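>>> Here is my input; please provide its structure:
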Amino acid sequence: MAKPLRIATINTNGIRAAYRRGMGAWLDSREVDILAIQEVRASTEDIEALLGPDWDILHDAATAKGRAGVALASRKASDHGKASIHRVSLGDEEFDSAGRWLEADYEVNGKIITVVSTYVHSGEADTPKQVEKYKFLDAMSNRLPELAAHSEYAVVLGDLNVGHRELDIKNWKGNVKRAGFLPRERSYFDRFLGPLGEDVTGVDGTTGKGLGWVDVGRQRSGEVEGPYTWWSWRGQAFTNDTGWRIDYQLATPALADTVVEYAVDRAEAYDQRWSDHTPVVVDYDI
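Got it, this is the predicted structure:
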């Protein structure tokens, strides 16, 4: 029997810095088949040098050097085909999504699985940064149905910079007016994850059609706080587990049905962290 396909996502907060702190040891130990990376902040050559010759690399850099950047790395020895098609555009032509959206198709046991590494804008309430974030979420709303039509096995993973529900942020009451937990942002996720084709009323009171995607983390963890995936470097946030769950694997229902394992690889101690995010690792038995 073939082993499940292991897909992981991590916002490295700069891959070179993450490797200096220990990312390589984590990757060597986890037998990941496909790795989605956000906030690469490095060149393709840098990624290839860090990961080594055992990986095929796809990378979409941000327009501004040293900012954002997303990548997909697939292990050459794994039981899947090299990416046959990859796409980087999202939204209208005038919308700059560079370094924030990277799709690739892989063949696994005769099936095509589409994997997307994405880094949604962090935003800032009542500023142009928030306008750009809503543009990105609008573009995602349009692209998700196209992805599902392209392949019944599709997964969008990465730092989506929105805590969907109160369970996803430790101090949610103190963040209801901050980017990352604004009602309008959360309502996008209500629609992303709502029943396909049904009217869904978001927490901001707006109504739209559900897109039918599955939040693998919430499906597997149940109605519990977290498990969180990001903690501030400052103060005692990590030690006290005062975090946010903003790193996701959103899957089509057919792919979500194949999940056999979900893990948040939280470091054992503050000084063992190599990013302010932690990897989210899912096994899909396709």
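
>>> Only C-alpha atoms from now on, for both contacts and neighbour counts.
Fine.

>>> For the stretch 51-200 of the chain, just list every one of the helices.
128-150, 183-192 (DSSP state H, counting those that start in this stretch).

>>> can you put the ones you listed in a markdown table and add distance to residue 213?
Formatted as a markdown table, the helices of the stretch 51-200 of the chain follow (distance: least, C-alpha to C-alpha, whole Å):
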| stretch | distance to residue 213 |
| --- | --- |
| helix 128-150 | 8 |
| helix 183-192 | 6 |
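
>>> Buried deepest among those, which one?
When you average the neighbours per residue for each of the helices of the stretch 51-200 of the chain (mean count of other C-alpha atoms under 10 Å), helix 183-192 leads with a mean of 22.

>>> So which elements touch it?
helix 128-150, strand 199-201 (3 or more C-alpha pairs under 8 Å, 6 or more residues apart in numbering; DSSP states H and E).

>>> Show me what that helix is in contact with.
Contacts to helix 183-192, defined as C-alpha atoms under 8 Å, 6 or more residues apart in numbering, come from residues 134, 137, 141, 144, 162-165, 176, 200-204, 206, 208-213.

>>> Report the angle between that helix and helix 128-150.
Here helix 183-192 runs at an angle of 0 degrees relative to helix 128-150 (axes from the mean of the first three to the mean of the last three C-alpha atoms, to 10 degrees).

>>> Tell me how many other residues surround the residue nearest to residue 3 when sequence neighbours are not counted.
Counting by C-alpha to C-alpha, 6 or more residues apart in numbering, residue 285 is the residue found nearest to residue 3 once chain neighbours are left out, at 7.1 Å. A count of nearby residues for residue 285, using other C-alpha atoms under 10 Å, gives 17.

>>> for comparison, sequence B:
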Amino acid sequence: MGSSLFKLTSLNLNGIRSASTKGVERWIATTRPDCICVQEVKAQAADLAGRFEQLDEMRGHFHLAQKKGYSGVGVYTRHEPSDVLAGFGCEEFDAEGRYVELRFDTPARRLSIISAYFPSGSSGEERQQAKFRFLERFHPHLMALKASREFILCGDLNIAHQQIDLKNWRSNQKNSGFLPEERAWMTKLLHTEDADGGLVDVYRQLQPTATDTAYTWWSNRGQAYAKNVGWRLDYHLATPALAALARQEAIYKDEKFSDHAPITIDYEFRL
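The predicted structure follows:
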């Protein structure tokens, strides 16, 4: 692999301390991404201090939830950002630690790497309504960002966009993560000719028809992992100029430090 490639990984940790006991640090040291976006850190600043501020010589920047053992996102990077933004300006969801943006601006470019963790609505109607509120607030934020800079957003979106993005799509049409409203939100975001869209699902650009190999999450019930009854919930969403630089992708299904698999995409640029 040429050194000109920028290796960007996204991984829902399902708890950084838990993932650590299952070997995530060894895996990161082996695969050596330039940058890794993590979600569900499930830790407070005191838990990270002296232990998780750095991974494989990458410095971490975090947006943690106020509630203990809940949510939280981070970006570990080998390159010093010009700015770090924790939260996207929505009090309800910023309290839950769902967004951190690292800016790598130079006189020649404005570029961000973002780690985001969308709410899950699977626990019931109250959280599903919160998820809809998040989507409603988050869309204009992404559009404003797209108008002013190039970015790649990595994260657990808790949405499978199309039928090929989950094994049992027929039986899940009324379940959170594959609801018509959630899928429509994604379709609008990715619409190539709509002024309210224009982002690119980078994995799908590289693998437009992949099904069984595309999944990044498996339920803990009913031998879902063993039978590969999965969902594609983890994404790289990029502005078109950066998406055009994507060269290859890898989903590491065999790694088991979480109920999610890491997804790495190599881009032909350097920070």
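
>>> In CSV: the helices and strands packed on helix 183-192 of the first structure, plus distance to residue 191 of the first structure.
Output for those, formatted as CSV (distance: least, C-alpha to C-alpha, whole Å):
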stretch, distance to residue 191 of the first structure
helix 128-150, 8
strand 199-201, 6
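
>>> need the contact list for residue 162 of the first structure.
If you count contacts by C-alpha under 8 Å, 6+ apart, residue 162 of the first structure has them with 179, 180, 181, 185, 186, 245, 246.

>>> Quick check: the gap between the residue nearest to the spatial centre of the second structure and residue 114 of the second structure.
With the centre of the second structure defined as its mean C-alpha position, the nearest residue by C-alpha atoms, centre = their mean is residue 155, 0.8 Å away. Remark: distance between residue 155 of the second structure and residue 114 of the second structure (C-alpha to C-alpha, to the nearest Å) = 8 Å.

>>> Pull up the overlap in contacts between the two.
Residues touching both residue 155 of the second structure and residue 114 (C-alpha under 8 Å, 6+ apart): residue 37.

>>> Can you show me the strands along the first structure?
5-11, 34-38, 55-60, 70-75, 85-87, 101-108, 111-119, 153-159, 199-201, 207-209, 214-215, 247-251, 259-264, 280-284 (DSSP state E).

>>> Superpose on the second structure and give me the mean offset of the shortest one.
Going back to what we said before, that points to strand 214-215 of the first structure. With mean C-alpha distance after the TM-score superposition for the first structure, strand 214-215 of the first structure departs from the second structure by a mean of 0.3 Å once superposed.

>>> which residues in the second structure does that strand match up with?
Counting by TM-score structural alignment, strand 214-215 of the first structure falls onto residues 200-201 of the second structure.

>>> still on that earlier bit, for the residue nearest to the centre of the second structure, what are its contacts?
10-12, 37-39, 115-118, 234-236.

>>> likewise residue 216 of the second structure?
By C-alpha under 8 Å, 6+ apart, the residues touching residue 216 of the second structure are 230, 231, 232, 233, 234, 251, 253, 260, 261, 262, 263.

>>> Tell me the buried residues within these.
For the contacts of residue 216 of the second structure, a burial check counting by 16 or more other C-alpha atoms under 10 Å picks out 230, 231, 232, 233, 234, 251, 253, 260, 261, 262, 263.

>>> I'd like these written out as CSV, with distance to residue 107 of the second structure added.
Shown next, in CSV, are those (distance: C-alpha to C-alpha, whole Å):
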residue, distance to residue 107 of the second structure
230, 43
231, 40
232, 37
233, 35
234, 32
251, 34
253, 40
260, 37
261, 36
262, 33
263, 31
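
>>> Between those, which sits nearest residue 6 of the second structure?
When these are compared for distance to residue 6 of the second structure (C-alpha to C-alpha), residue 263 wins out at 13.7 Å.

>>> could you measure the residue lying farthest from the centre of the second structure against residue 82 of the second structure, distance?
Taking C-alpha atoms, centre = their mean, the residue of the second structure most remote from its mean C-alpha position is residue 107, at 27.7 Å. To residue 82 of the second structure, residue 107 of the second structure is 11 Å away according to C-alpha to C-alpha.

>>> before we move on, the earlier item: residue 27 of the first structure is nearest to which of the helices and strands packed on helix 183-192 of the first structure?
Distance to residue 27 of the first structure, taken as C-alpha to C-alpha, is lowest for helix 128-150 among those, at 28.2 Å.

>>> Appreciated, that's everything.
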